[in-house]
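Engineer: fold the following for me, if possible:
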Amino acid sequence: MIAQRKDDHVRLAVEQQQQHSGRNQFDEVAFVHHALAGLDRAEVGLGTAFAGISWQVPLYINAMTGGSERTGLINRDLAIAARETGVALASGSMSAYFKDPDCADTFSVLRKENPGGFVIANVNATASVDKASRAVDLLQADALQIHVNTVQETVMPEGDRSFSSWAPRIGEIAAGVDVPVIVKEVGFGLSRETVRRLEGLGVRVADLGGRGGTDFARIENGRRRLGDYAYLTDWGQSTAACLLDAQEAGLPVLASGGVRHPLDVARALALGASGVGVSGTFLRTLLDDGVSALIERITVWLDQLTALLTMLGARTPAELTHCDLLIRGELRDFCADRGIDPGPFARRSSSPDLPNETTGNTR
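Structural biologist: Coordinates of the predicted model:
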């Protein structure tokens, strides 16, 4: 039953990638072009550091799968790609492992194939501290990701229906494990109020997981006989909106959801993300063309991200928060509704009071 659900998720996620319109709210974020801002490429490095964590590049393969024979093979290939490119790697939800320990190797392969990499275990917000610790131990994980997904659970035929215990349980896990805890939305976004609450619970990092990529409400609705939750398609805030909303939230943030190419990575970093996660785009590459193609694609992305930093005059990913940005369209309307002034983002390079330095996230 669980294995079949995991395979269904992969199949439906790939179908979404094939049908995606190609546009999202990252397209409403534009860099102001300064023709003489560029650097020498040799001056640029991609290292990023946040919450006591250091990554050699600000890109990571975000939580996808595990729990069945097929998804174990996918995890093996994702781990190989992470090993060969130096990106961090997060497991899919490890709930299946707690229910059936025989599927442990579909998750532990992430560490087996990537012994020196940064690997993140993944549990849901109902896991006990003991289960969270077991997940960390199984992967010899460097961090623990707790995913929150009330919308997905609501639409999932066999999903949870009780959510009031999630916040206190997150606090218990954060206090009870020996690695940094990251809380991640699965595609509906974290508001600034939620990020602030997570900080109070002892969470170290928030993965904003916004709308724009894989839509798990749509996936779960596709598993329902009547498809009667179609009206929840596109629920939530986009990743770009979440990044703007989180400017004063206090925690370091990661950006995932709807990241389509290296320019989106640069946009997310410029909006304050310490790292940027990709799932669906990389999954489709892997399933369509194999692990060698995925390694090549990630390598190209990192090369092009370096080129963009060079052109924009940013020596590090963090320095992209000094670049001038124009916020347009519905994203600008979101800012107005949430009391965010988009004007200073367009003048950051010439202002001593940079938004990210005076009110932004601690890196």
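Engineer: can we go C-alpha only for contacts and neighbour counts from here?
Structural biologist: Will do.
Engineer: middle-most residue in this structure, spatially?
Structural biologist: residue 256 (3.0 Å; Cα atoms, centre = their mean).
Engineer: give me the nearest residue to residue 286, chain neighbours excluded.
Structural biologist: Nearest non-adjacent residue to residue 286, counting by Cα to Cα, 6 or more residues apart in numbering: residue 294, 5.5 Å away.
Engineer: secondary structure element for that neighbour?
Structural biologist: Here residue 294 sits within helix 291-312, counting by DSSP states H and E.
Engineer: can you check residue 182 too?
Structural biologist: Short version, using DSSP H and E: residue 182 is in strand 181-185.
Engineer: separation between residue 254 and residue 21?
Structural biologist: Going from residue 254 to residue 21 by Cα to Cα, to the nearest Å gives 24 Å.
Engineer: actually residue 184, not the one I typed
Structural biologist: 25 Å.
Engineer: the more surrounded of the two?
Structural biologist: residue 184 (28 against 8; other Cα atoms under 10 Å).
Engineer: where do the helices sit along the stretch 1-150 of the chain?
Structural biologist: Remark: helices assigned in the stretch 1-150 of the chain by DSSP state H, counting those that start in this stretch are 2-19, 69-85, 95-99, 105-112, 129-139, 150-155.
Engineer: so for the second one, what gets flagged as buried?
Structural biologist: Within helix 69-85, the residues that qualify as buried by neighbour count (16 or more other Cα atoms under 10 Å) are 70-85.
Engineer: quick one: residues in contact with the helix holding residue 294.
Structural biologist: Residues outside helix 291-312 that contact it (Cα atoms under 8 Å, 6 or more residues apart in numbering): 33-34, 37-41, 43-46, 57, 77-78, 80-82, 84-85, 261-263, 265-266, 282, 285-286, 315-317, 320, 323.
Engineer: among the residues you listed, name the buried ones.
Structural biologist: Among the contacts of helix 291-312, those buried by neighbour count (16+ other Cα under 10 Å) are 38-39, 44-46, 57, 77-78, 80-82, 84-85, 262-263, 265-266, 282, 285-286, 315-317, 320, 323.
Engineer: which residues in the stretch 201-350 of the chain form strands?
Structural biologist: 205-207, 253-256, 275-278, 325-327 (DSSP state E, counting those that start in this stretch).
Engineer: next, the second sequence, to be compared with the first:
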Amino acid sequence: MKPMNNRKNEHVSLAEKFAKDARKSDFDSFRFVHHSFPEMSVADASLSTSFATLDMEFPFYINAITGGSTWTKKVNEKLALIARETGIAMATGSISAALKDPTVKDSFTIVRETNPTGKIFANLGTGQTLENAKKAIDLIQADALQIHVNSPQEIVMPEGDRDFSNWLTELEKIVQNVSVPVIVKEVGFGMSRETIKQLSSIGVKTIDISGQGGTNFAQIENYRRENEKLDYLEGWGQSTVISLLEAQPFIGQVELLASGGIRNPLDIVKSLSLGARAVGISGLFLHMALREGVEATVLEVNAWKNQIASIMTLLGKKSISELTSTDIILLGEVKDWCDLRHIDASSFANRSSIN
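Structural biologist: I've put the predicted structure just below:
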């Protein structure tokens, strides 16, 4: 088996190995204030949203996971079936594998073949050329292009990149010259407001802050290292909640997406209430698809739609945009982070009386 193919298989199998069913996260330091009279019915709740010029029927999607080997082709086919049957969008894993080895292209094209009319995002790493970005888009007739930012993963990865000096320069070329919207995303290390400012300054309009709490690529790559373990980097980065709080000054300038450690529909609604336009889920849907199968995962995804509508009803909010006027209490380490980074946590506690 070729080294790249083997690495892609290792990533999926190790994501399964390290998956945790009921982990604690910063979402637990986030409480909605309950108001007793919603004054709406569940049927009034609209789950539609939009980002990257695309209209979406539902505010969550399958985020980038895999591709690049015979086994991951089967995984991508399962995920594409789930996306097709539920009407949610889907991102492929990094198409760089197919650009290096054309024999594995079918592990990505299977997504479009399985879901010919779905919303599908191509994915590439930062540092790729404009030419490769165009090839990735064309390969799967992508509706948008995700560019992932992953310097901690590269540092821990035994065969990873060590030169990040051209990342912003190459990214700007891609943003300005491709034919589809570009989404820049982290891979589970979160973003700071300084990072978001840099991305906004080069013309990036849609940003997935992808925080800590889900699939941990520092942990996965560290496990793959035979020598010089870097386990002390496995806690690097910011959580999804903290990253969304960091991003608050840029709401209106950029579109925010959230991902990283999403466990249930309540975590989705919490992310939406902090300004995310939609929420990406990778690990959880991967584990469901591999362990329980496509049919069971489709049932679960559809159940999540109903549960999101129910939570919106409890909050008295009929649309995704209205969720940003919910009252939120931030506690513990999240509140401490806000204090040290000069984010006014108290401003979130009384939003319904202000709006």
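Engineer: so what's the alignment partner in the second structure of the residue nearest to the centre of the first structure up against?
Structural biologist: Alignment note (TM-score structural alignment): residue 256 of the first structure maps to residue 259 of the second structure. Shown in contact with residue 259 of the second structure (Cα under 8 Å, 6+ apart): 63, 188, 208, 209, 210, 211, 240, 279, 280, 281.
Engineer: what range in the second structure does stretch 167-185 of the first structure sit on?
Structural biologist: The aligned range for stretch 167-185 of the first structure is 168-186, by TM-score structural alignment.
Engineer: what about the equivalent of residue 339 of the first structure over in the second structure, distance to residue 248 of the second structure?
Structural biologist: Using TM-score structural alignment, the partner of residue 339 of the first structure in the second structure is residue 342. Remark: distance between residue 342 of the second structure and residue 248 of the second structure (Cα to Cα) = 12 Å.
Engineer: so those two - more neighbours on which side?
Structural biologist: More neighbours surround residue 248 than the other of residue 342 of the second structure and residue 248, with 14 against 10 (other Cα under 10 Å).
Engineer: so who does the more buried one touch?
Structural biologist: 274, 275.
Engineer: try 10 Å this time
Structural biologist: Residue 248 of the second structure sits next to 193, 256, 274, 275, 343 when contact means Cα atoms under 10 Å, 6 or more residues apart in numbering.
Engineer: which of these are still contacts in the first structure?
Structural biologist: For these, the contacts that are reproduced in the first structure, applying both residues aligned by TM-score structural alignment, their matches' Cα atoms under 10 Å, are 193, 256, 274, 275, 343.
Engineer: counting neighbours, which of these comes out on top?
Structural biologist: residue 256 (29 neighbours).
Engineer: could I get the contacting residues of residue 94 of the second structure?
Structural biologist: With Cα under 10 Å, 6+ apart, residue 94 of the second structure has these contacts: 8, 64-68, 108, 122-125, 136, 146-148.
Engineer: top of those residues by neighbour count?
Structural biologist: Ranking those using other Cα under 10 Å puts residue 67 first, with 32 neighbours.
Engineer: surely that residue and residue 101 touch.
Structural biologist: No - at 11.8 Å, residue 67 of the second structure does not count as touching residue 101 under the criterion of Cα atoms under 10 Å.
Engineer: identify the contacts common to those two.
Structural biologist: 5, 95.
Engineer: state the distance from the residue nearest to residue 53 of the second structure when sequence neighbours are not counted to residue 39 of the second structure.
Structural biologist: Counting by Cα to Cα, 6+ apart, residue 181 is the residue found nearest to residue 53 of the second structure once chain neighbours are left out, at 7.2 Å. Residue 181 of the second structure sits 38 Å away from residue 39 of the second structure, taking Cα to Cα as the criterion.
Engineer: and the helix holding residue 294 of the first structure, which stretch of the second structure?
Structural biologist: Alignment of helix 291-312 of the first structure against the second structure: residues 294-315, by TM-score structural alignment.
Engineer: if you count neighbours, what's buried in the matching stretch?
Structural biologist: 294, 297-298, 301, 304-315.
Engineer: for the nearest residue to residue 350 of the second structure once chain neighbours are set aside, give me its contacts.
Structural biologist: Counting by Cα to Cα, 6+ apart, residue 350 of the second structure lies nearest to residue 327, which is 5.3 Å off, once chain neighbours are set aside. By Cα under 10 Å, 6+ apart, the residues touching residue 327 of the second structure are 31-35, 273, 315, 346-353.
Engineer: report the two of those residues separated the most.
Structural biologist: Among the contacts of residue 327 of the second structure, the pair separated by the greatest distance (Cα to Cα) is 315 and 346, at 18.8 Å.
Engineer: just give me the closest of the kept ones among the contacts of residue 248 of the second structure to residue 160 of the second structure.
Structural biologist: For those, the nearest to residue 160 of the second structure is residue 193 (26.0 Å; Cα to Cα).
Engineer: that closest one is in contact with residue 245, isn't it?
Structural biologist: Yes - between residue 193 of the second structure and residue 245 there is a contact under Cα under 10 Å: 8.7 Å.
Engineer: shared neighbours, the two?
Structural biologist: residue 341.
Engineer: next, the angle from the next helix or strand after the strand holding residue 182 of the first structure to strand 181-185.
Structural biologist: Counting by DSSP H and E, the next helix or strand C-terminal to strand 181-185 of the first structure is helix 192-200. Counting by axes from the mean of the first three to the mean of the last three Cα atoms, to 10 degrees, helix 192-200 of the first structure lies at 160 degrees to strand 181-185.
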